[in-house]
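Enquirer: turn this into a structure:
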Amino acid sequence: MTAIVRSLLAVAIVAAAGTALATANAVTAPRRVLTVCADPNNLPFSNRAGEGFENRIATLLAKEMNADINYVWWAQRRGYVRNTLTEAKCDIWPGVASGVDMVTTTKPYYRSTYVFVTRADKPLSGLSFDDARLKRAKVGVQMVGADASNTPPAHALARRGIIDNVRGFMLYGDYAKPNPPAAIIDAVASGEIDVAVVWGPLGGYFAAKSPVELRVEPVTPQLDGASWPMTYDISMGVRRNTPAVQSEVETILAKQAGEVAAILAEYHVPRVAGAGTQ
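Expert: Below you'll find the model as predicted:
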């Protein structure tokens, strides 16, 4: 065997070994995983089957990151942040009001509003909190806790003395049933109440699915007094001290703003002009 042949053979062996090592590394290197905190029973936002619009947006993020997606399921009750992001169990929490305490939030990716939901066959279009019709109608309002005055619309109604004709619906509802927040929209469709004052994404989604035609209109005024805004920018929550994740998520949301907008439209999410409008 000549020296040249031996040299070529040695090069081939080294090259083959390098290829085999690279292949082995490619096979054994773990894929990146994006871990998402989400509620398993909270349409239109998320559920365990991945049918919510926040599921869809999280999947879009994972695809852009070339990552697999993993969920930490936790009902959005008191202690949600403490038991998820604070304990570093996940990377992101979709659908957080921008600037909320306890977490870092990304730049907003949409802005929505509370809405009035009424039956289309009832003469209740064009409502505002100052409309005298609200004093005569059966009004449903969402509650977070035992105190019915703990949401901005409940405060707006109470400030005007609209109390005795108001019925509270727990935001979380009966968690043993699917889609518990839908109960307030079902009550409008059945005629149990005349007006529901609900967060826009929930109202838009369930009104579109109602067997009875419902109308969905933004509440006015958008700022009640000096303390109660009715519109909010919505962001992704990320763990504190993870600026790289925050920056990456913001970059993807900006790049895919058109796709995000299409997803929101598909779920009938009311969007209003403002900081969250991409």
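
Enquirer: make it CA atoms for all contacts and neighbour counts henceforth
Expert: OK.

Enquirer: what's the spacing between the longest helix anywhere in the chain and its chain's center?
Expert: Under DSSP state H, the helix in the chain containing the largest number of residues is helix 3-28. The chain centroid and the centroid of helix 3-28 are separated by 51 Å, computed with CA atoms, centre = their mean, to the nearest Å.

Enquirer: from Pro153, how far off is Gly18?
Expert: Gly18 sits 66 Å away from Pro153, going by CA to CA, to the nearest Å.

Enquirer: this one as well, want them side by side:
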Amino acid sequence: MRVCADPNNLPFSNKAGQGFENRLAQLLADAMGARLETAWAAQRRGFIRNNLNAGRCDAVMGVPADYGMTLNTRPYYRSTYVFVTRADARWRPQGLDDPALARSRIGVHVIGSDNPPPAVVLARRGLVDNVVGYSIYGDYREPNPPSALINAVARRDVDVAIAWGPLAGYFAKRAAAPLTLTPIAQEAPALPMQFSIAIGVRKNERALRDRLDALLEQKRPEIDALLREYGVPRADGGAALSASR
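Expert: Model prediction:
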């Protein structure tokens, strides 16, 4: 079983095999009686074109279930963006229209011209001046670049962060201060805050997609346990949303 994965992208994957997508790939390979082979590449623009579609691998863990560049399995989890605050904070956001956000420093991940939903949502609410951006890529020479956003909350560099649930759940457990995660309600369909996540294969690989679908169903208890272990907030009833550390 050949997969493409990022070598420095915890909690999803890293070259030491410590991410939950590394472990999911190994679980599926074992169930197939196959040897797992990983083609490493930084997950940047062109990742699918230059790796999966170029034949370097046959599957990519962790694509949105409705992603148009791949043929996708059934989702194996659904997660949500969350507010991240210190557990000792006097205030916890009650939603994206909470008026206290206008008086807060709000940390978000930024990518560039194609920013994730929280950055767009805050801009639409006129909160651009409140935003403190943290590159999702960070300094790629250092381990775990996305953790800087969560660590900023622990250090009080920002009052609150808005982060993708799996990232927040994993790094909040490892932060220097206790943190609390608060799930964000689904926005309008045009700008969702919750996403179902699947495995992507090349569009002509229906047999492989169907085999992976069957294994995802068969291994559901093990997959749910794996996601709980990594603190992944669930928006599909698979596990309770993470609260305080």
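
Enquirer: which one's more surrounded, Gly18 and Pro153 of structure 1?
Expert: Pro153 (26 against 12; other CA atoms under 10 Å).

Enquirer: that one maps to what in structure 2?
Expert: Aligned by TM-score structural alignment, Pro153 of structure 1 pairs with Pro118 of structure 2.

Enquirer: A helix includes that match, no?
Expert: Yes - with DSSP: H, G, I helix; E, B strand; the rest coil as the criterion, Pro118 of structure 2 is part of a helix.

Enquirer: so who does it touch?
Expert: Shown in contact with Pro118 of structure 2 (CA atoms under 8 Å, 6 or more residues apart in numbering): 108, 162-163, 193.

Enquirer: next: Arg228 of structure 2.
Expert: Shown in contact with Arg228 of structure 2 (CA under 8 Å, 6+ apart): Ala239.

Enquirer: all strands of structure 2, in order?
Expert: For structure 2, the strands defined by DSSP state E occupy 2-5, 8-9, 13-14, 37-40, 59-64, 71-72, 77-86, 106-110, 131-135, 160-164, 179-183, 194-201.

Enquirer: contacting residues around the residue at minimal distance from the centre of structure 2?
Expert: For structure 2, Pro166 is the residue whose C-alpha lies nearest the centre (CA atoms, centre = their mean; 4.7 Å). By CA under 8 Å, 6+ apart, Pro166 of structure 2 lies in contact with 11, 79, 230-233.

Enquirer: repeat that with 10 Å
Expert: The contact partners of Pro166 of structure 2, taken as CA atoms under 10 Å, 6 or more residues apart in numbering, are 10-12, 20, 79-82, 172, 227, 230-234, 242.

Enquirer: keep only those of those that are in helices.
Expert: Residues of the contacts of Pro166 of structure 2 located in helices (DSSP H): 20, 172, 227.

Enquirer: my read is that the second one contacts Gly231, right?
Expert: Yes - the pair Ala172 of structure 2 and Gly231 passes the contact test of CA atoms under 10 Å, sitting 8.8 Å apart.

Enquirer: what span of structure 1 lines up against stretch 62-79 of structure 2?
Expert: The aligned range for stretch 62-79 of structure 2 in structure 1 is 95-112, by TM-score structural alignment.

Enquirer: distance between the ends of that stretch?
Expert: 11 Å.

Enquirer: flag every buried residue along that stretch.
Expert: Of the residues in stretch 95-112 of structure 1, 95-99, 103-112 count as buried by neighbour count, 16 or more other CA atoms under 10 Å.

Enquirer: OK, contacts around Asp186 of structure 1?
Expert: Taking CA under 10 Å, 6+ apart as the criterion, Asp186 of structure 1 is in contact with 192-193, 196, 206-207, 210-212.

Enquirer: which residue in structure 2 lines up with it?
Expert: By TM-score structural alignment, Asp186 of structure 1 lines up with Asn151 in structure 2.

Enquirer: how far away is its match from Ile199 of structure 2?
Expert: Going from Asn151 of structure 2 to Ile199 of structure 2 by CA to CA gives 29 Å.

Enquirer: what's Val36 of structure 1 aligned with over in structure 2?
Expert: Matched by TM-score structural alignment, Val36 of structure 1 corresponds to Val3 in structure 2.

Enquirer: no wait, Gly200 of structure 1
Expert: In structure 2, Gly200 of structure 1 lands on Gly165 (TM-score structural alignment).

Enquirer: its match reaches Ile150, doesn't it?
Expert: No - with contact defined as CA under 10 Å, Gly165 of structure 2 does not count as touching Ile150 (11.2 Å).

Enquirer: quickly list what's touching both of these two.
Expert: Residues touching both Gly165 of structure 2 and Ile150 by CA under 10 Å, 6+ apart: Val84.

Enquirer: ok, these two, which is more surrounded?
Expert: The neighbour count for Gly165 of structure 2 versus Ile150, taken as other CA under 10 Å, is higher for Ile150 (31 against 28).

Enquirer: tell me if I'm right that that one and Gly169 touch.
Expert: Yes - counting by CA under 10 Å, Ile150 of structure 2 touches Gly169, with 9.5 Å between them.

Enquirer: now do the shared contacts for those two.
Expert: 84, 163, 179.

Enquirer: can you list those in JSON lines and add distance to Lys219 of structure 2 and neighbour count?
Expert: Formatted as JSON lines, these follow (distance: CA to CA, whole Å; neighbours: other CA atoms under 10 Å):
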{"residue": "Val84", "distance to Lys219 of structure 2": "31", "neighbour count": "30"}
{"residue": "Ala163", "distance to Lys219 of structure 2": "28", "neighbour count": "26"}
{"residue": "Leu179", "distance to Lys219 of structure 2": "31", "neighbour count": "25"}
